[in-house]
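Asks: Need the 3D shape of this:
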Amino acid sequence: MRDLGQRCGDVLGDGRVKRHEGLRISCRVIGRYRLGQLDAPAVASWLGLEYGCIAVGSPPKPGGNITDPWSNLGVVKLDSHQLAAFAAVIELGSFDAAAERLHVTPSAISQRIKALEQRVGQVLVVREKPCRATMAGVPLLRLAAQTEILEAEALAETAGGRTDRTRIAIAVNADSMATWFHTVFARLPAVLLDIRIEDQDHSARLLREGAVMGAVTTERTAVPGCRVQSLGVMRYVPVAAERYVREYLPDGFIAPAVATAPSLAWNRDDALQDNLVRQVFRRPIDRPVHHVPTAEGFGAAVRAGLGWGMYPEQLVTADFVRVVDAHLDVPLFWQSWKLDSAVVGAVGAAVRHAAAGLRSG
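Replies: Reported below is the predicted structural model:
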């Protein structure tokens, strides 16, 4: 938030604000956002709407009176306590855990979720273990998270910077964490981090679901409501232990040997090894595969001679043997909410600085 202390009033049709006594909001923020867009959810509440409620809908009619905004907007009013309960249930996976965080009873959480579902006319929570959001709940999950960040920044400015730390969720692939992303930590603002380890080909899904505010991803097309920035390229090379090569690839990385020699993969979504095989042989080859879903475990499996696998070139040491003279370059991008937030901007700047050592794309 900026310019908190200016008194503003009626919102005109083009998004400008006319002076009006009685409301304290940020003219600069309003000038950049449009009501009804989920990537600027807190604007409506800052316009002097009912405390604890957030507007999601169309912009006010030209000349509409902000002292009675609901009559102009024709929108659903969402209670902030219900949104907070919904977000906590999805993040923590259960009603009991959400109740403990919010210092209320599980029954109160259940009532808030039910009231929110009735309000929007949709089931928002799949009541499983763990609980997860329905497709209808995803926009509200994103709304709740963005509102929390913007409200925390506004409170920090009004309190002279003294406020609780904002929790920031980020999706990062394990190889980036092991090679360059950890240098982000020294440049972050005063936030509470929630790092989600996710394959780079699938981390954008967490952005779409509203579970994270930013993600290191291979997707160059921006997720709706997000901005995308290129970080660089991570190079992967096919490596194995020397004794593995002697046993399984004595004649080199040839198709008959590759079809029977065990290989490694992070998990069933890890396509790097398959892509390398297609690059070398111009066709896929079925192979026995070990799944080792940690960066440390993957490296240990290579050293133990369990199989060959694609490994970040930054982590390759003298005890690794290149099984073929080939490599894969994986372009990485930083996608984050398109939100006029100092915290979101600072996190993005820290990520870009940390990625400066990557190969250029």
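Asks: switch to C-alpha atoms for all contacts and neighbour counts from now on
Replies: OK.
Asks: which stretches of the protein form strands?
Replies: Under the criterion DSSP state E, the chain contains strands at 53-56, 76-79, 125-126, 132-133, 166-172, 191-197, 214-217, 226-240, 263-265, 289-291, 309-312, 321-322, 328-337.
Asks: Quick check: closest non-adjacent residue to Gly307.
Replies: Excluding the flanking residues, the one nearest Gly307 by Cα to Cα, 6 or more residues apart in numbering is Ser263, at 4.4 Å.
Asks: Give me the number of neighbouring residues for the one you found.
Replies: Residues lying near Ser263 (other Cα atoms under 10 Å) number 22.
Asks: just the strands of the chain: most buried one?
Replies: Highest mean neighbour count of those: strand 214-217, a mean of 28 (counted as mean count of other Cα atoms under 10 Å).
Asks: Show me what it packs onto, helices and strands only.
Replies: With contacts defined as 3 or more Cα pairs under 8 Å, 6 or more residues apart in numbering; DSSP states H and E, the packing partners of strand 214-217 are strand 166-172, helix 204-208, strand 328-337.
Asks: One more, please, to line up against the first structure:
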Amino acid sequence: MIDYALLAAVAAIRRTGGFEKAGRELGITSSAVSQRVRLLEERLGVALVIRGQPCRTTEAGARLCQHYDQVGLLEHTLNRELGFDANDGTAAVLRIAVNADSLATWFPDAMKEIDGRLFDIILDDERRNADWLRKGEVSGAISASPGPLQGCNSKMLGTMRYVATASATFMQRWFSEGITEGALRSAPALAYNADDEFNIRWVREALQLSLIPPTHWIPAPQALVRAAMDGIGWGMNPLPLVEAALRDGSLVELPPGLRLDVRLHWHWARSVQHAMSDLTASIVKAARLGLTAGL
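Replies: So this is what the prediction gives:
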């Protein structure tokens, strides 16, 4: 049998990244956290935590932590259905993988509908989020992968639409003679990080060109919009973030007006599907309002 009091220490380390912070979360000393982790590792005969800055869980540790979180969700649901007041100072954790553009637009509307649980959001690319669920490190994921994954349910949510934008002054400076190959090789672009290939894809599909523009990497969706408005570069932005700026002229759309669509799906573990039914309903509702209908 797993000692959940000991496993709580491992889960706290995964959430906080260190023994001292985990101790503060649990109301014990960091040495007590270390003792609990060591005792559980000795009982199970496997390493659970990789010491470092920050500390990380091993694969076994991650699976055990996910089990711990799922047990917490099931207990929370049972207490609620039976009318129990489980006011013991703990809260069930919803560990979810979400892409940055969803988190910057529609996903918070789903979060605000959920009471009595804490979100632990893993921020990653929509093309990789399903891997977090496949490895058992999260209970649900917003993903571009249609699925369904083994042991999981899947639902198509809608389409995130992306539009190429820049300020009028940027357009005049860099694209006064049109969106040419030469201009694209010189004009600075804006992207979230090295994995963000929306600009490359837009150039290929809109202009039938194969090139990588010089790029500023700014890992924050709202900051990317601000950078475009300030004339720092051009880039692909989620339509919900730039609709107002396009209307008031703070941003203009690059011709020929091709917009890129990414279908988003919600995947969640069947083992906690009942415990996550309200979250699933909230996600579907928020996506219906915040995304373009599935194409």
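Asks: picking that back up, out of the strands of structure 1, which is closest to Arg101 of structure 1?
Replies: Nearest of the strands of structure 1 to Arg101 of structure 1, taken as Cα to Cα: strand 166-172 at 13.5 Å.
Asks: quick one: the closest one aligns where in structure 2?
Replies: In the comparison with structure 2, strand 166-172 of structure 1 aligns to the range 92-98 (TM-score structural alignment).
Asks: Just the residues contacting the matching stretch, thanks.
Replies: Stretch 92-98 of structure 2 is contacted by residues 69-70, 72-73, 76, 116-126, 129-130, 132-133, 137-143 when judged by Cα atoms under 8 Å, 6 or more residues apart in numbering.
Asks: Apart from its neighbours in sequence, what residue is nearest Ala187 of structure 2?
Replies: Ala187 of structure 2 sits nearest to Trp174 (Cα to Cα, 6+ apart), 5.9 Å away.
Asks: The counterpart of that neighbour in structure 1 - how many residues pack around it?
Replies: Under the alignment (TM-score structural alignment), Trp174 of structure 2 pairs with Tyr248 in structure 1. Residues contacting Tyr248 of structure 1 under the criterion other Cα under 10 Å number 18.
Asks: wait, doesn't Tyr248 of structure 1 sit right on Pro256?
Replies: No: between Tyr248 of structure 1 and Pro256 there is no contact under Cα atoms under 8 Å: 10.4 Å.
Asks: burial measure for Leu83 of structure 1, as a count.
Replies: 23.
Asks: Would you confirm that Ile30 of structure 1 contacts Val43?
Replies: Yes: with contact defined as Cα under 8 Å, Ile30 of structure 1 counts as touching Val43 (6.7 Å).
Asks: Counting neighbours around each, name which of these two comes out higher.
Replies: Neighbours were counted for Ile30 of structure 1 and for Val43 using other Cα under 10 Å; Val43 has more, 27 against 19.
Asks: quick one: that one from Gln229 of structure 1, how far?
Replies: 26 Å (Cα to Cα, to the nearest Å).
Asks: do Val330 of structure 1 as well
Replies: 15 Å.
Asks: Next: Trp337 of structure 1.
Replies: Applying Cα to Cα to Trp337 of structure 1 and Gln229 of structure 1 gives a distance of 12 Å.
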